[in-house]
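**Student:** With the input below, show me the fold.
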Amino acid sequence: MDWVDFPSMGRRDLRDLRLTIDGGFKEFTRAYGETLENLFSPLKAFLIGLENLLISSPWPLVLLGLVAIVFALSRSIKITVGSAIALLLIGYFGMWEDTMRTIAMVAVCTLTAIVVGIPIGILMSRSDRVQSFINPILDLMQTMPSFVYLIPVVMIFGLGKVPGVIAVVIYAIPPMIRLTNLGIRLVNKDVLEAADAFGSSAWQKLVNVQLPLALPTIMAGINQCIMMSLAMVVVASMIGVKGLGQPVLQAINNQYFTMGVMNGLAIVAIAIIFDRATQAYGKRLQKHSETVHG
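**Tutor:** As a prediction, the model looks like this:
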């Protein structure tokens, strides 16, 4: 065989492999696409319900509720007043509805990431073998370009809210898993030995000792999850997810500078509100943990 033929043979093999995989995936989507879509219908209903609640409720009531949540998390007048001013400016410039859609999307994606990510993080913390298996998957999820996530979910679910949620959760969940695992592993061994001395079961140790002490680190994971969800908003708008990302995408396509900047600043404002509130809450948890167990 001539070495000149080797690259062309490799290309043919790669093309055949690619066609085989693409054909198999298309068959899978035809056979199971509807079943998978029905499986995620409760998540879709929850997102639509939350979105409708935020949009259809009187804006002063929604504003008051959001500001109350920020104050409950941060216990800071400065952060609360800053959040209220930012939300009022968003409403004044006509971006309220898109902002509510984005907040609903981020809230649902974050809750989904918490429900899925914390158990996986706990499982990783209890087994080095599981950790060594899951870590490369998390590395792949974090380094894969975000646009790539859209391809399989759109092939299975089409355009709309469900593929958007799935793509955002896949992109945002790795920090949730990693920091849950890290937080539990960093729990002081002396505290665990004391729990063993009192006859605590593995479940009691997890619920009463490990998770409370790991909570500040887990909270940092939630913070990162929220930030990455917001970063994915513009990308998710490409598959029909409504919110602040769609005007940004429209501004890119039509070269509307002001529209792009304004909606981009609204995303930044929401990110800062979430970031400051969750960071302040994490610091409070850290101080409480040090006081109780220090």
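**Student:** When you work out contacts or count neighbours from here on, use the C-alpha atoms and nothing else.
**Tutor:** OK.
**Student:** middle-most residue in this protein, spatially?
**Tutor:** Ala172 (3.7 Å; C-alpha atoms, centre = their mean).
**Student:** So Val292 versus Val168, what's the distance?
**Tutor:** For Val292, the distance to Val168 equals 37 Å [C-alpha to C-alpha, to the nearest Å].
**Student:** and those two? which has more neighbours close in?
**Tutor:** Shown here are Val292 and Val168; by other C-alpha atoms under 10 Å, Val168 has more neighbours (28 against 9).
**Student:** Please provide the structure for the following sequence as well, for comparison with the first:
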Amino acid sequence: MNDFRIPLGSWAKAFVEFITENLSFIFDFVRAIFSGAYDVVDLVLAAPPFWVIIIVAVVLGMMIRGWKFAVGTLVGLLVIVGVDQWENAMDSLALILVASVLAIVFSIPLGILAAKSDLASKIIRPILDFMQTMPAFVYLIPALILFRVGVVPGIVATIIFAMAPGVRLTELGIRSVDREVVEAGEAFGASPTRILRQIQLPLAMPTIMAGVNQVIMLSLSMVVIAGMVGAGGLGQQVVAALNRIDVSLGFEAGLAVVILAIFLDRITAALGTGHTPIGQLLAGRKRRRQASVAAASAISEADADMKTPQFAGV
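**Tutor:** Predicted structure coming up:
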């Protein structure tokens, strides 16, 4: 047996102890912000009668996916009410929404940075690989130490686990924009910020929305794990069913998670296409920008052709 051993675990423990002792005020502040955001969203979802939230969800489904999806939403949410998991489902939905929004807020700027800078991309990619491949349970250990038991460790672990596809697909979408279109904007004196805002982001929007969809799906996959650190909601019900080997409770809570997952997946997937009013609006803007850039490029080429004989005769 080899006596040589690299004390990576001891180093990680020492690092966590150091930041706990010296930076505890930062983590207390972050805990207060995340906990407050969760409480507000949970109050909005859980305080009204269940039928109010169902009506809002059905109307949203009708606007985005049509009447068939609206009927499916109605049936699915009534099933959650029927198995007495409505309050737990709203608690989990609040956690998912808070964690997903924060993950998107962090991931899209990082994806833009990675798309704009090769050096940043080379630094960010290994970090994303580490975040995505590390078992999600491992994130809970430092999260518990830094943020204590409750919903905040679940939110933090969910953000870390879910933000990787948002960064990757944002970078992919921006890098996939036709270089000639960007050069045409540069030729007409557009600033890098304007090119990003009016050319690259609109053209990359379907890919970015696919990343947003994946962020939400990964956040949903963390619901059960978050329940193990006192986050409550459906995850706590699944953990309780596992501890008691309660098939009935486990199936009901798991079914509620599936219904929420289908609803959120179909909504976010539809927003990235042209099959919704919002998607059609984005697609229309994209086509107008493509047409204007193409026209500008054609004018530039025509001017170059007109000037070429004059220079040739000099």
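**Student:** Can you pull the TM-score for these?
**Tutor:** With the length set by TM-score structural alignment, normalised by the length of the first structure, the two chains reach a TM-score of 0.91; 284 aligned residues with a C-alpha RMSD of 1.8 Å.
**Student:** hang on, the earlier thing: please pull up the equivalent of the residue nearest to the centre of the first structure in the second structure.
**Tutor:** When the second structure is aligned by TM-score structural alignment, the residue opposite Ala172 of the first structure is Ala162.
**Student:** measure the corresponding residue of the second structure for Pro145 of the first structure to Val167 of the second structure for me?
**Tutor:** For Pro145 of the first structure, the aligned position in the second structure is Pro135, judged by TM-score structural alignment. Using C-alpha to C-alpha, Pro135 of the second structure is found at 19 Å from Val167 of the second structure.
**Student:** How about Val79 of the second structure?
**Tutor:** Val79 of the second structure is 35 Å from Val167 of the second structure, by C-alpha to C-alpha.
**Student:** Contact partners for Leu110 of the second structure?
**Tutor:** Val167 (C-alpha atoms under 8 Å, 6 or more residues apart in numbering).
**Student:** where does the alignment partner in the first structure of it land in three-state SS?
**Tutor:** Correspondence of Leu110 of the second structure to the first structure, assessed by TM-score structural alignment: Ile120. Under DSSP: H, G, I helix; E, B strand; the rest coil, Ile120 of the first structure falls in the helix class.
**Student:** Can you tell me the element the nearest residue to Cys225 of the first structure once chain neighbours are set aside falls in?
**Tutor:** Among residues not flanking Cys225 of the first structure along the chain, Ala172 sits closest, at 5.0 Å (C-alpha to C-alpha, 6 or more residues apart in numbering). In the assignment (DSSP states H and E), Ala172 of the first structure maps to helix 161-185.
**Student:** in the second structure, what residues pair with whichever helix or strand comes after that helix?
**Tutor:** Counting by DSSP H and E, the next helix or strand C-terminal to helix 161-185 of the first structure is helix 189-197. Mapping helix 189-197 of the first structure onto the second structure (TM-score structural alignment) gives residues 179-187.
**Student:** more crowded one of Val79 and Val167 of the second structure?
**Tutor:** Remark: of Val79 of the second structure and Val167, Val167 carries more neighbours, 29 against 17, as counted by other C-alpha under 10 Å.
**Student:** how far away is that one from Ser221 of the second structure?
**Tutor:** Taking C-alpha to C-alpha, one finds Val167 of the second structure at 18 Å from Ser221 of the second structure.
**Student:** Likewise for Ala57 of the second structure?
**Tutor:** Ala57 of the second structure sits at a distance of 21 Å from Ser221 of the second structure (criterion: C-alpha to C-alpha).
**Student:** Tell me which of those two has more neighbours.
**Tutor:** Shown here are Ala57 of the second structure and Ser221; by other C-alpha under 10 Å, Ser221 has more neighbours (20 against 17).
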